[in-house]
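# Below: sequence and its predicted model.
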Amino acid sequence: MKWFSPCGGKRKEGGLFSMRRIVLTVLVLWGIFLLASSVAWGEGKTIKVLAMTGPWVSGPVKVHGEEWGKMTGNRVEVIEADFADLFPKMQQAAATRSKAFDILLAGNIWMADLVGWGYVIPLDDYLKDPEVQYETDVPDGIKLKNMFGGKTYGLICDNDNMYLFYRKDVLGNPDYRAKFKEKYGYEYNVPPKTLDELIDVAEFFNGWDWDNDGEIEYGFVRSTKRGAQTYFYSLPWVAPYVVVPRDKAPAQGILYFQPDMTPLVNSPGWVKGIEKFIEMGKRGCGPGLDWVRGDVINEMILGHAAMAIDWGDIGPNSHDVQSKVKGLIGYALPPGTKEYWDWQKGEWVKTEEVHYAPVHCFNGWSFYITSTTDYPDLCWDFVKYMISPEVSAKDVANPFSGYQPWRKSHMQNLEAWVQAGWTEEEAREYIANTLAVTDHPNAVIDIRIPGSAEYMDVYELYLTVALSGEKSVQDAMNDCAKEWDAITERLGKDAQTKFYRQHLGLE
């Protein structure tokens, strides 16, 4: 789950997001008041949307629900739940065939569960509507995330993936580049292209005052704390070493398991990726293993870090009124490698070109229509409004929505970005990079099988064991693989294999 805390990071500048959250909460409460005090918008129907507690993610549903209601004479009721309660509420509703919810705004990574329960309906016939512009305006990478087992069940409204953020002014400084070359014997790329280069550049910029503000800065920031999405932060490090290029593999972005559910978490490629993740911590990061996502965002936005690999929120938040890096952030694919482990042949393969494998961590928030609703066509009309080019263009430009760009037309409709303080050039750069990660041929779609959260929780446990040095990376990942196998056996290997192959598009 992509989220961050409204904290002040590792320093004492005050909470960059604290006042924003207060203001947003007031705005959302005001929106709820407007909804509650409105007459029932005629004699229309009420559709109920289950979403995560706002203001982020659910906020746009409230705003546009009111708009749509006034246009159609119907009403949208948003039922909120904390993230930890969201999946259990859907699970309970599916088990009891409850009519409590008509639409789900849920994680794309839960698609296998929702489909397996028979709780959501396929949307392919609805997508034939030319107003949706699904074939022409929606990237292939988004279509892949929307599909499961050859059918479209969820519709992305928030395009989650991780990529590299870097300080253009700092890395582009000619004096710094010359000093780096003198020390390391080569001139680094802006941005760094490989993980090894990223570590060197981070080390060079770590632990000194490179922006002359009187404070010590970091080369790189990431999350390292158990329970703070640390496993997501490790995936861009392991993927380039594990993912076999699309033209040499049975499916795109095979990372977690082989197609027969043999774990890849303890493969030589995965182990090497974690070793590089640990090496970065020793050479290029601030001290300690208590970093969380709020620290990552704040340290970048407050000008204390040169680079980070994170979800796209750093971009919009770099234009916050308290940001010290407005217009100074660059965007790029997460760095790759010059080798990968071919699990099919059991050997390392060297590459002349950089081998990239970006990861769609969490995949994004998606709209689903439940199989128990009495109003599927009405639900579709509202979903169509939410994902329309016009409405979605405003939402992805709004840092308060939590949504990231996902339509091709988001590159052209930049008025909302300019109003938010971006230049057209920077907005295009940001959106273009997001879509490049989305459509990369080696991109990893985050795993969608029953029990995926349990697999990842086990992985994060052993990842933090390796980070702390309690066990070697290989031993920790071997333990993880054994527990993954146990989860698979408990849930039923044949069933899990079928779900995983459907996730990969092999069935």
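Now that the structure is in, tell me what you want to look at. Numbering: from 1, shown residues only.
# hey, let's count contacts and neighbours off CA atoms from now on
Noted.
# So Ala202 is in contact with Cys285, correct?
Yes. Using CA atoms under 8 Å, Ala202 is in contact with Cys285, at 7.3 Å.
# Next, show the common contact partners of the two.
Tyr218, Gly219, Phe220 (CA atoms under 8 Å, 6 or more residues apart in numbering).
# Which of the three states applies to Gly44?
coil (DSSP: H, G, I helix; E, B strand; the rest coil).
# out of everything not next to it in sequence, what's closest to it?
Distances taken as CA to CA, 6 or more residues apart in numbering place Asn74 nearest to Gly44, at 4.4 Å, with adjacent residues excluded.
# what sits against the one you found?
So, once contact is read as CA under 8 Å, 6+ apart, Asn74 ends up touching Ala40, Trp41, Gly42, Glu43, Gly44, Lys45, Thr46, Trp68.
# Could you rerun that using 7 Å?
Taking CA atoms under 7 Å, 6 or more residues apart in numbering, we find Asn74 in contact with Trp41, Gly44, Lys45, Thr46.
# was I right about the third one contacting Arg75?
It refers to Lys45. Yes. At 6.2 Å, Lys45 counts as touching Arg75 under the criterion of CA atoms under 7 Å.
# Mind checking which of those two has more residues around it?
Higher neighbour count among Lys45 and Arg75: Arg75, with 24 against 16, using other CA atoms under 10 Å.
# Please compare the first structure with the one that follows:
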Amino acid sequence: GELCMEATKANVKEGEFAGVQLTFMGLNNQNLHNVLFRGFLKPWETYTGAKINWIDLAQADYNARLQQSIATGTVDFDIIEMGAPFEGDVCGKGLTSEMPDWVKDQIDMKDVVAYLQPPVGTWDGKQYRVTVDGDAHNFNYRTDVFADADLAKAWKDSGGGGEWGVPKTWQQVQAVTKFLKGKQFQGQDVYGYLDAPKAWGGFGFYFLGSRASAYAKHPDDKAWLFDADTMKPRINNPAWVRAIQDVIDALPSEPADQINADPNTTAFQQFLAGTGSMITWWGDVGSNVKTNDSSVVGDVTGFSILPGSDDVYNSKTGQWDKLASGPNHAPNCAYLGWGVYVMARVDSDEKKKKAAWSAAAHLGGKDLSLWCAAYPSGFQPYRNSHFNIPE
């Protein structure tokens, strides 16, 4: 934070916010998010004179706490770490402050990748979000498991389809997961895919979505969650039902009591510790396999886009289509990443409003973002400049 203060100093005088107190609500998941924000904002507090009070929430508690604040009209925070799926609940009710132009310039909005540009972060054409994260689910797998000669022989002897290797479709994921039940690898029980069925404050939905996307997102149709013309939900159509059934069918082949595993369990207690050979997650798994002290799979983890499907459901015709191009792939931009939003309750106090937006802009600053993208921070790359780094 201290090394990235130049952008703040260009817009704020030293001590300009003396006497201002702000309340920031966000996550403390995996000792990241608010835990990092505290450190990032400490030099900002020292320079500006403002003081920040913190509301820390577990991921499973976040949605309920936010919705309670909205429903009861008791918004008790000035800044919130929030994602695009909540913008209708919050921005749509006029609870957020519109981003000033100087903030857009300070954070270099034009550098943010295309899929996080407006309409993401906007409501009725007004910008509210300082993006600090870019989210997409990817497929993580054990390279050693899928290169093992003994498992390859057992796969062939069992009549498994094709050569033993990393699954490319969800149909293959299912077959491999069931095949590995009861098998041993390097003297330990080996498992296939790790589902996360336990409720996780609404965020677990994205993991089912990643199982469903290749079934439900037809390349000739922009929509997969709702019908774009009628807004009728599609989550009970045959594609989503198949994804749900896949989870039910795979659970008996997964670790004992997997039904009580949430995504934190699957990633940080299971996969990093060597349990399971396939998992869908945000980029945190990719960084943590190499950096987390609990990881034993740093040298044997591979990465890919989400598995595809041999067929895809066509919501317009009600039929399953096999594409001439081969399996259908539909990677899931799960959640669209975290952002920082300023609440409208600061708008009546210009000094407090500028302070809140300055804090948000510091967290979304271009220099600070590069550190977050490279470090296992809980935040993934979200700027074009993150992908264009001179070596």
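Thanks, I have it. This one's a predicted model, so the numbers in the text were calculated from it and none came from an experiment.
# quick one: TM-score?
Here the superposed chains carry a TM-score of 0.81, computed using TM-score structural alignment, normalised by the length of structure 2; 362 aligned residues with a CA RMSD of 3.0 Å.
# out of the shared contacts of Ala202 and Cys285 of structure 1, which is most surrounded?
Most crowded among the shared contacts of Ala202 and Cys285 of structure 1, counting by other CA under 10 Å, is Phe220 at 29 neighbours.
# And it, how close does it get to Ser234 of structure 1?
In this view, Phe220 of structure 1 and Ser234 of structure 1 are 14 Å apart by CA to CA, to the nearest Å.
# same thing with Phe180 of structure 1?
Distance, Phe180 of structure 1 to Ser234 of structure 1, by CA to CA: 26 Å.
# who's more crowded, these two?
Ser234 (22 against 18).
# ok so, going back, take the contacts of Asn74 of structure 1 and map them onto structure 2. Which survive?
Retained in structure 2 by both residues aligned by TM-score structural alignment, their matches' CA atoms under 7 Å are the following of these: Gly44, Lys45, Thr46.
# Relative to Pro240 of structure 1, which of the residues you listed is nearest.
In terms of CA to CA, no member of these lies closer to Pro240 of structure 1 than Thr46, at 47.0 Å.
# excluding its backbone neighbours, what's nearest the closest one?
Thr46 of structure 1 sits nearest to Arg75 (CA to CA, 6+ apart), 4.6 Å away.
# Map that neighbour onto structure 2.
Aligned by TM-score structural alignment, Arg75 of structure 1 pairs with Lys51 of structure 2.
# I figured its match hits Gln21, correct?
Yes. The criterion here is CA under 7 Å, and Lys51 of structure 2 meets it with Gln21 at 4.8 Å.
# which ones are touching the residue nearest to Thr46 of structure 1?
Here Arg75 of structure 1 is in contact with Ala40, Trp41, Lys45, Thr46, Ile47, Gly69 (CA under 7 Å, 6+ apart).
# can you map out the helices along structure 2?
Secondary structure of structure 2 by DSSP state H: the helices cover 6-11, 34-48, 59-72, 87-90, 101-107, 149-157, 170-180, 205-216, 238-250, 263-264, 284-291, 350-363, 366-374.
# okay, the ones you listed, which one's buried deepest?
helix 205-216 (a mean of 24; mean count of other CA atoms under 10 Å).
# ok now do the residue most central in space within structure 2, which residues does it touch?
Centroid check for structure 2 by CA atoms, centre = their mean gives Asp135 as the closest residue, at 4.2 Å. In this structure, Asp135 of structure 2 makes contact with Trp282, Cys333, Ala334, Tyr335, Leu336, Gly337, Gln380, judged by CA under 7 Å, 6+ apart.
# so how far is Met162 of structure 1 from the equivalent of the second one over in structure 1?
What that stands for is Cys333 of structure 2. Under the alignment (TM-score structural alignment), Cys333 of structure 2 pairs with His360 of structure 1. From His360 of structure 1 across to Met162 of structure 1, the span is 6 Å (CA to CA).
# What of Glu429 of structure 1?
Taken as CA to CA, the span from Glu429 of structure 1 to Met162 of structure 1 is 15 Å.
# Between the two, which has more neighbouring residues?
More crowded of Glu429 of structure 1 and Met162, by other CA under 10 Å: Met162, with 28 against 15.
# Relative to Asn108 of structure 1, how far out is that one?
Separation of Met162 of structure 1 from Asn108 of structure 1 (CA to CA): 15 Å.
# next one: Tyr184 of structure 1
Tyr184 of structure 1 is 43 Å from Asn108 of structure 1, by CA to CA.
# about what we covered before: put together JSON lines for the helices of structure 2, with distance to Ala344 of structure 2 on each row.
Shown next, in JSON lines, are the helices of structure 2 (distance: least, CA to CA, whole Å):
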{"stretch": "helix 6-11", "distance to Ala344 of structure 2": "21"}
{"stretch": "helix 34-48", "distance to Ala344 of structure 2": "21"}
{"stretch": "helix 59-72", "distance to Ala344 of structure 2": "13"}
{"stretch": "helix 87-90", "distance to Ala344 of structure 2": "10"}
{"stretch": "helix 101-107", "distance to Ala344 of structure 2": "16"}
{"stretch": "helix 149-157", "distance to Ala344 of structure 2": "59"}
{"stretch": "helix 170-180", "distance to Ala344 of structure 2": "45"}
{"stretch": "helix 205-216", "distance to Ala344 of structure 2": "29"}
{"stretch": "helix 238-250", "distance to Ala344 of structure 2": "38"}
{"stretch": "helix 263-264", "distance to Ala344 of structure 2": "33"}
{"stretch": "helix 284-291", "distance to Ala344 of structure 2": "32"}
{"stretch": "helix 350-363", "distance to Ala344 of structure 2": "9"}
{"stretch": "helix 366-374", "distance to Ala344 of structure 2": "25"}
